[in-house]
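Peer 1: Give the three-dimensional model of this entry:
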Amino acid sequence: MSFQTPLTINEVITDIHAKKYLLPSIQREFVWSQEQIKTLFDSLMRDYPINAFLFWKIPKHKASEFKFYEFLRDYHQKDNTHNPKANISGTDDVMAVLDGQQRLTSLYIALKGTYASKLSYKRWDNPQAYPKKRLYLNLLSKPESGDCEFDFDFLTDTESNEKDDTHHWFPVGNILDLKEQDEVNDYLLESGILLNTDKEKGKFANRALFKLHKVIHVNPIISYYLEQSTELDKVLNIFIRVNSGGTTLSYSDLLLSFATAQWENRDAREEINDFVDEINEIGHGFNINKDIVLKACLVLCDIEDISFKVDNFNRTNMLKIESQWDNITKAIRDALTLISSFGFSRENITSNNLVIPIAYYLKTIGLPNNFDVSTSKIEDRQKIKRWFVSSLLKRVFSFAPDGVLKPVRDIIKQYSSSGFPLDKIVERFKGTNRALQFSEDDINNLLYSKYGQGDTLVILSILYPWADFRHNFHIDHMFPKSEFAPKKLAATGVPEDKITEFIENCNYIGNLQLSKTFFYHYRLTFGYIENTNVI
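Peer 2: The predicted structure follows:
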């Protein structure tokens, strides 16, 4: 490994765009937020160091032995988080990035692409919740708050056109077209910034834009080391060691890296990413990530130690997971289909670890088809739902989930021949801090669940056990919220000293129900009941 002559950002971005720099399959995916990208650019503008990079040069005749991916250009939090697979046929030597992917992808997105993340007040499945934004630099003033010196922000095209005395938004990517200093000067003159603002703002704009030009075109900022070994074990070890900082390499990333390097007949990265995308579209949508899928792999393959430790990611375990991949994916898919039929989705599941024991049970009993609707499995579904709802409300998986997953797996393995072993699981945790029984205090606490909280639907699923939650419904007030106004309550005879109490309690579970329209439609259409009780 040797230190090389540093490069400018423009040189590297040009080569990334020409696909001369690629990402090895052991790399994790892009995870930086907009705030991290803005901070990176502020650091560059203030001449702060951004650490050295590590590149891996693979000769053309050896490159076909490895898998590579292109850099992500237009990031979309829901629809485009995966790097496209690179075609290396007919290329020269491959230059892959072992350390610095997050920073380089951030630079590439900021200078050449877009970033679309979910607006907090819109639903995840609403396409309008993900506006496409580009990075801009305000040339007229510093940020109003925070410790940044330059005002970088991700804006839509409409937002960037809103100019006033303290805002003139310059598209950061346009600096790539201003290669010479006189072109920077021309922009400042032609945009009217120097003529239409006061002297101090003009000075700031001049300093900011020339500084950005220097950062991108002049200063050799990209310092890097070059590794030329083609021994995968050595490269993988280097990768793991250098990725201990920054956005920390999670154990699931490590597992994915090992699987990618060691699976023999499948592309682990593509298989796992595609599967995660698929299962998150089941029902009303889930939020399963690769961490849960990879943890499920350890559990469903009966690997003794299911903790995310490097020692567990050995070749033997990885090949075992690969050989059972089809059964693993069917088990998880069927488990989520069943959970969806109970009325659950990303909106009301507080721990995705709950999926794993159900998937393990389905795999153990032979992965029966149509488990979620089969009339012969009604009693089994009732038991699974009682365990699921109770575990969810009691927050059984809220800490140290391995302490639940392993004993539940052992119980299922031993007693699954007689159906889902609900009673055995309840008995195993009785008297512990993971007990599934509900005390009077527990029940009283549930009564304080409110409209809009995830647990509210869980509780209503108990109060209306016959409802088929695969069909559309919504939570509604029994007495409309609009009626809980002082004048209206007084008009109905509510005592004056009780009016405040009525208003404060109108959103609690006692005044909530599932949509009557849904219930009427359900009864007419289906007409059968599956009874479920809380343990």
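Peer 1: From now on I want contacts and neighbour counts done on CA atoms only, so please keep to that.
Peer 2: OK.
Peer 1: Tell me which residues touch Leu254, please.
Peer 2: Residues in contact with Leu254 (C-alpha atoms under 8 Å, 6 or more residues apart in numbering) are 240, 310.
Peer 1: quick one: it and Leu298, what's the gap?
Peer 2: Leu254 sits 14 Å away from Leu298, going by C-alpha to C-alpha, to the nearest Å.
Peer 1: Tell me, how many residues neighbour Leu393?
Peer 2: With neighbours defined by other C-alpha atoms under 10 Å, the count for Leu393 comes to 19.
Peer 1: swap that for Asp182, sorry
Peer 2: Neighbours of Asp182 (other C-alpha under 10 Å): 10.
Peer 1: Here is the second sequence; please produce its structure so I can put it next to the first one:
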Amino acid sequence: MAKTKTAIAITDKKTAIRDPKPEVQRIEVLASRILDGDILLPKFQRAFVWDRTQILELLDSIMNNYPIGSVLLWLTTQRLRSEKNIAGLAIKDRALEYPVNYLLDGQQRLSSICGALFWDSQDKNSQWNVAYDLRKQQFFHANTLDDLPLHQVRINKLPDAAAFFKHVAGLDTLTSDDKLLLKERAEELFKRFKDYSIATVTLSDMPIGSVAPIFERINSTGTRLTMVDLMRAATWSEEFDLVDSIDEDILGALKDKGFGSIDRKSVLRNFSAASGRSFTADGIDDLRNCNISELKNAAQTTLDAYRRAVDFFATEMKVPNSNVIPYVNQVVVIAEFFRVCPNPTKSQRDEITRYFWKTSLTGYFSGWNTGQMAADKKMLEEFSEGIISALSTHEAMPTDEIWRVRQFRLNNAHAKLLALLLAEQGPRDLLTGQKVTLDQALAWENDKEYHHIFPKSFLKQRGVASQMANCVANFAMITSSSNKLISNSRPSEYFKKVRSELGADFSAVMASNLISDEAMVAAMQDDFDAFISARSVTLHAATRKLCGLD
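Peer 2: The predicted structure is shown next:
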């Protein structure tokens, strides 16, 4: 809905909207109303995001009679898509003609209260398996389904007075001097949760067009919603749900291809571009002005572009999943290219490939600002139309030192670049000479397939700092079994043995790991500095070649 229309819906004096109705209700009553289906979570609410500490802090605030804020409800007979459960608990269905209250503000708090009070799972590690220690006077997460010591009481006993006070009566069997004090504390716990009340404000007779902007506004502070959360509320209707469109229609279709874990915000950038807008936050915000048909068309166009992009990554770049791509915005730009140019020429595909390697090496997307987004979108349009024949980032190329200063970590872009660079060579295991299984090595779920060429423990004995030992240039695709055999051996020892076993094939195996003859000479002398320097030169030259620079 357009901003101007939203403003009219809220401020037009002719619109018959009742004043908000405030009242005070006990938290147990509110929790029961949710489970009875009288209070529902509209689909444009985000998922539960609080961690265990936040849940315990909320319960502690209630126990100490601290204020926890009010709750905002929307009473209506409009039937909106809503969640079927809260905190793992089923919500009852209500008769269609019966008005319900949709929760606009307070989801995290009420979810926590519902979960703690009415938990009935058999999962001992559940975040709702919460108890109160009467001695320590603090809440904690139990890690068992067994009965707890008598001085500890589960919170889900509070709604059932009989069950709770049966537990309290058991305190009489204690022989400790504090049993009377523990009973007093137990009764105080029961009284606090039975009597604790919070303010609820109910909005009545408001159209959905007015409710979504209110939801967006009240959720723009506190625990921040993401851009996707806010735009879900701003564009939501019974016929279109932005998050469902991204998660189910787009990412769901890419899951089997290994690209289902791309973050929503990145997909939203492409969604915005597909609607005729930009990658930027302002462009995304303007999606609120789209009608349902425009939103659905943008979703389908985005999916089509992603399918082409994923096919390009898999077949031409040997990239099996999105996790190993150095920068997620590379996916955004390449998907946008395939949107504006669904049938590129061979020269255009070759240039896109070179662009991928260039942006990976330079780190262009490590800080993609608004100006770059606009410039890149325009560049893609000109490139697709044949106005320009090359893609540029205007970013200075780093020297080969980059391979010596960057650390090998799963979240490091240059570590991912190394993996893709080695994949291009068809790497073979350093000890056995067998081909490395790339699908496993590039799964990028852990680093077990990547190990130090100069063992870390060996380097530590020589006084080499761990930061230098962990540089990207000191890593190769080595199976866990081979790594165990290498252990903390000197490179000169294990490479000498490997050369003897592989014979004439030794140089080819080393070359497949981008280890040059010069680097091998250094390794045979256990000269770490010389090895890293030589291998950095080789890695850099191989990458520059893929960039089309040499």
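Peer 1: Return the residue of structure 2 aligned against Lys406 of structure 1.
Peer 2: If you follow Lys406 of structure 1 across to structure 2 using TM-score structural alignment, you land on Ala374.
Peer 1: So which residues of the stretch 401-550 of structure 2 form helices?
Peer 2: Applying DSSP state H, counting those that start in this stretch to the stretch 401-550 of structure 2 gives helices spanning 402-405, 413-425, 438-441, 456-461, 466-469, 480-486, 491-502, 506-512, 517-524, 528-546.
Peer 1: Asp93 of structure 2: which of those is closest?
Peer 2: Asp93 of structure 2 lies closest to helix 438-441 among the helices of the stretch 401-550 of structure 2, at 45.9 Å (C-alpha to C-alpha).
Peer 1: Now find how far off-centre that closest one is within its chain.
Peer 2: 23 Å (C-alpha atoms, centre = their mean, to the nearest Å).
Peer 1: before we move on, what about stretch 410-425 of structure 1?
Peer 2: Worked out by C-alpha atoms, centre = their mean, stretch 410-425 of structure 1 lies 33 Å from the chain centre.
Peer 1: got the buried residues for that stretch?
Peer 2: Buried residues in stretch 410-425 of structure 1, counting neighbours by 16 or more other C-alpha atoms under 10 Å, are found at 411-413, 416, 419-422, 425.
Peer 1: Over to stretch 301-318 of structure 2?
Peer 2: In terms of neighbour count (16+ other C-alpha under 10 Å), stretch 301-318 of structure 2 has its buried residues at 301-310, 312-313, 317-318.
Peer 1: Tell me how far the residue nearest the centre of structure 2 lies from Lys296 of structure 2.
Peer 2: In structure 2, the centroid-proximal residue (C-alpha atoms, centre = their mean) is Asp263; its distance is 6.0 Å. The gap separating Asp263 of structure 2 from Lys296 of structure 2 is 20 Å, by C-alpha to C-alpha.
Peer 1: residue contacts, Ser340 of structure 1?
Peer 2: With C-alpha under 8 Å, 6+ apart, Ser340 of structure 1 has these contacts: 282-284, 469-470.
Peer 1: quick one: which of those is most hemmed in?
Peer 2: Gly283 (20 neighbours).
Peer 1: thought it was touching Ile339?
Peer 2: No - counting by C-alpha atoms under 8 Å, Ile339 is not a contact partner of Gly283 of structure 1; they are 9.0 Å apart.
Peer 1: Can you verify my assumption that Lys413 of structure 1 contacts Thr364?
Peer 2: Yes - counting by C-alpha under 8 Å, Lys413 of structure 1 touches Thr364, with 7.0 Å between them.
Peer 1: hang on, the earlier thing: since we're on the match of Lys406 of structure 1, how many residues are nearby?
Peer 2: Neighbours of Ala374 of structure 2 under the rule other C-alpha under 10 Å: 13.
Peer 1: what about the strand or helix carrying it, how far off from structure 1?
Peer 2: Assigned by DSSP states H and E, Ala374 of structure 2 falls within helix 370-384. Comparison of helix 370-384 of structure 2 with structure 1 after fitting gives an average deviation of 1.5 Å (mean C-alpha distance after the TM-score superposition for structure 1).
Peer 1: list the helices and strands that helix packs on?
Peer 2: Helix 370-384 of structure 2 is packed against helix 328-340, with contacts defined by 3 or more C-alpha pairs under 8 Å, 6 or more residues apart in numbering; DSSP states H and E.
Peer 1: so what secondary structure elements neighbour the helix it packs on?
Peer 2: Where contact means 3+ C-alpha pairs under 8 Å, 6+ apart, helix 328-340 of structure 2 is packed against helix 264-274, helix 292-316, helix 346-362, helix 370-384.
Peer 1: for the ones you listed, which one sits closest to Ser536 of structure 2?
Peer 2: helix 346-362 (12.9 Å).
Peer 1: Distance-wise, check Ile91 of structure 2 relative to Phe118 of structure 2.
Peer 2: Distance of Ile91 of structure 2 to Phe118 of structure 2, given as C-alpha to C-alpha: 12 Å.
Peer 1: Same check on Ala522 of structure 2?
Peer 2: 66 Å.
Peer 1: dump the residue contacts of the corresponding residue of structure 1 for Val331 of structure 2.
Peer 2: Alignment note: Val331 of structure 2 maps to Val355 in structure 1; criterion TM-score structural alignment. Applying C-alpha under 8 Å, 6+ apart to Val355 of structure 1 gives the contacts 332, 335-336, 339.
Peer 1: Over in structure 2, see which of those residues survive.
Peer 2: Among the contacts of Val355 of structure 1, the contacts conserved in structure 2 (both residues aligned by TM-score structural alignment, their matches' C-alpha atoms under 8 Å) are Ala335.
Peer 1: okay, and the common contacts of Ile91 and Phe118 of structure 2?
Peer 2: The contact sets of Ile91 of structure 2 and Phe118 do not overlap (C-alpha under 8 Å, 6+ apart).
Peer 1: Brilliant, that's me finished.
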